[in-house]
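Trainee: how would this look folded up:
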Amino acid sequence: MSRIISFNTADKADILGFLGAGNLTADQHQRLNSMHQAAEANQQDLERQDIDWGLSIPDALDHLIAGCADSRAECAGNAYYSALQHIIDCNASDPSDLGVYSKPGTFFGLLDDELRRLGVSDDLLPRGYLFSGPPREIPFRIPYPVDGTPDIGMLPLAKAKPAADAYSTALDQMDHAFTYDVQLLIDKLQFEHDEWASATERLDWYTQDTIFFSITG
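Mentor: Predicted structure coming up:
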């Protein structure tokens, strides 16, 4: 089954602020309403496909907001990751697509091997951040989806340009099977760096610091 990788940017602290939150601000309440609407629409789409995870996405969202992810349903992780993605999306920029891959874990694993061979440091290898999982600062464990989808990844915006530069340096020497996808990744990372650098310089209220990746399919 093909999987779609998309991404957006956000302030990681904004995401964490909804997980186990106590008294929500007026702005957070407004965002939470949007999250519930998105979760309900997502759940209705699953039901039209006769997919039952044993935990609804709206209920999973309520669990995360309450500060827990303790459902014993076999596919609870799928619902929790979907709910977390709605929290991310309602606090982030509009999403953009990176690409569609039949086996993204395998492809980016092989790409990591190629980039490592060409001298790219481990902390900049794409599979590591595309499949990093939720923020480690979340104070409770979220079970992993049983089939690995949806999945979540993260890259600090401060590493976008170092990653793009490292890939650019390696581009001419790598196996041609990877060059199209690597050039696409370079362009996306460079664009996000430029937007981040410009906004950080011009806007005193701008706090976005993380690229969040979503893998669905």
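Trainee: For the rest of this, base every contact and every neighbour count on C-alpha atoms.
Mentor: Will do.
Trainee: Need the residue closest to the centroid of this protein.
Mentor: residue 213 (2.7 Å; Cα atoms, centre = their mean).
Trainee: Please identify the helix or strand for it.
Mentor: Secondary structure from DSSP states H and E places residue 213 in strand 210-216.
Trainee: remind me, longest helix of this protein?
Mentor: Longest helix in the chain by number of residues (criterion: DSSP state H): helix 176-202.
Trainee: That one packs against which elements?
Mentor: Under the contact definition 3 or more Cα pairs under 8 Å, 6 or more residues apart in numbering; DSSP states H and E, helix 176-202 sits against strand 96-101, helix 160-171.
Trainee: tell me the contacts of the residue with the largest distance to the centre of the chain?
Mentor: Outermost residue of the chain with respect to the C-alpha centroid, by Cα atoms, centre = their mean, is residue 173; its distance is 29.4 Å. Residues counted as contacts of residue 173 (Cα atoms under 8 Å, 6 or more residues apart in numbering) are residue 118.
Trainee: let's see this one next to it:
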Amino acid sequence: MGYCLEMSTGDMRDVIRLLTAVERSEKQEHTLTVVRDRCARADAELRAQGADLTVTVPQALEELLDGTPSATESPAYTHAFHHLVAAHFSDTTDLGVWSRPSWFFTLDEELSRHGIPPELLPGTFLFSGPPLRLPHTGDAYPQIGTLPTPLAAPLADSYERVLPLLHPDYRETTHRFAELMRFEAQEWETARKLGQRQDTIFFWIG
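Mentor: Below is the predicted model of the structure:
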């Protein structure tokens, strides 16, 4: 069994505004229609796989919008939040299928040995959780992580610096993250000059 790792970028404030809006704008209502459809399809797929959700993904979405989750433990809320983010963020970048995502914590140890600070370690930004409190998934996965976009450039710089020093087992993944973050840093600078605020890099493991 493997877990897909995906990445996208956007303005997390747009997601939070939709979740907390007292009166939604026409644009927000349109976005919500898209999200509801995605949640319904995701729910059908998960149930076909035999997932134990406790509540449906569409129900979890409505409860998040109302601020009243009825379950203390269910992956449905995490899936619903994922689709809320997807409706506001860029197209996803596929970072592969991982049989043991916990391997990233081993990579953390290698990077830490060479001076990479905690906030730039994969185990930090891949598993940091959503920017608001959700009921626990009840299992190790799916997982949500975020990285502030302004940290993309320092991350790329530091990974490029230590890359030649790493054990060969860790170089390919470190190089991939360095490339991705260099690109995201450039995109962020361009967006900032255009007055756009793509402040969050969002990670999904599921």
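Trainee: Any idea what the TM-score is?
Mentor: After superposition, the two chains reach a TM-score (TM-score structural alignment, normalised by the length of structure 2) of 0.96; 206 aligned residues with a Cα RMSD of 1.2 Å.
Trainee: follow-up on the earlier one: most tightly surrounded among the helices and strands packed on helix 176-202 of structure 1?
Mentor: helix 160-171 (a mean of 19; mean count of other Cα atoms under 10 Å).
Trainee: Mean deviation, that helix versus structure 2?
Mentor: Following superposition, helix 160-171 of structure 1 is found to deviate from structure 2 by 0.6 Å on average (mean Cα distance after the TM-score superposition for structure 1).
Trainee: ok, and what's touching that helix?
Mentor: Under the criterion Cα under 8 Å, 6+ apart, residues 115, 118-120, 124-125, 179, 182-183, 185-187, 189-190, 192-193 lie in contact with helix 160-171 of structure 1.
Trainee: Look up how far residue 66 of structure 1 lies from residue 154 of structure 1.
Mentor: Distance of residue 154 of structure 1 to residue 66 of structure 1, computed by Cα to Cα, to the nearest Å: 23 Å.
Trainee: again, but for residue 51 of structure 1
Mentor: Counting by Cα to Cα - residue 51 of structure 1 and residue 66 of structure 1 are separated by 25 Å.
Trainee: ok, these two, which is more surrounded?
Mentor: Using other Cα atoms under 10 Å, the more surrounded residue of residue 51 of structure 1 and residue 66 is residue 66, with 14 against 11.
Trainee: picking up where we left off before, give me the buried entries from the contacts of helix 160-171 of structure 1.
Mentor: 115, 118, 120, 124-125, 179, 182, 185-186, 189-190, 192-193 (16 or more other Cα atoms under 10 Å).
Trainee: What about residue 46 of structure 1, how many residues nearby?
Mentor: 15.
Trainee: Check the gap between residue 65 of structure 2 and residue 19 of structure 2 for me.
Mentor: Noted for residue 65 of structure 2: a distance of 5 Å to residue 19 of structure 2, by Cα to Cα.
Trainee: Neighbour count: these two, which is higher?
Mentor: Using other Cα under 10 Å as the criterion, residue 65 of structure 2 and residue 19 rank with residue 19 on top: 21 against 16.
Trainee: isn't the more buried one right next to residue 68, touching?
Mentor: No. Shown here, residue 19 of structure 2 and residue 68 do not form a contact pair, counting by Cα atoms under 8 Å, at 11.6 Å.
Trainee: so after the longest strand anywhere in structure 2, what's the next helix or strand?
Mentor: Determined from DSSP state E, the single longest strand within structure 2 is strand 3-10. Later in the chain than strand 3-10 of structure 2, the nearest helix or strand by DSSP H and E is helix 12-20.
Trainee: Next, the buried residues of that next one.
Mentor: For helix 12-20 of structure 2, by 16+ other Cα under 10 Å, it's 12, 15, 18-19.
Trainee: got a markdown table for those, with distance to residue 156 of structure 2 too?
Mentor: Shown next, in a markdown table, are those (distance: Cα to Cα, whole Å):
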| residue | distance to residue 156 of structure 2 |
| --- | --- |
| 12 | 22 |
| 15 | 27 |
| 18 | 32 |
| 19 | 32 |
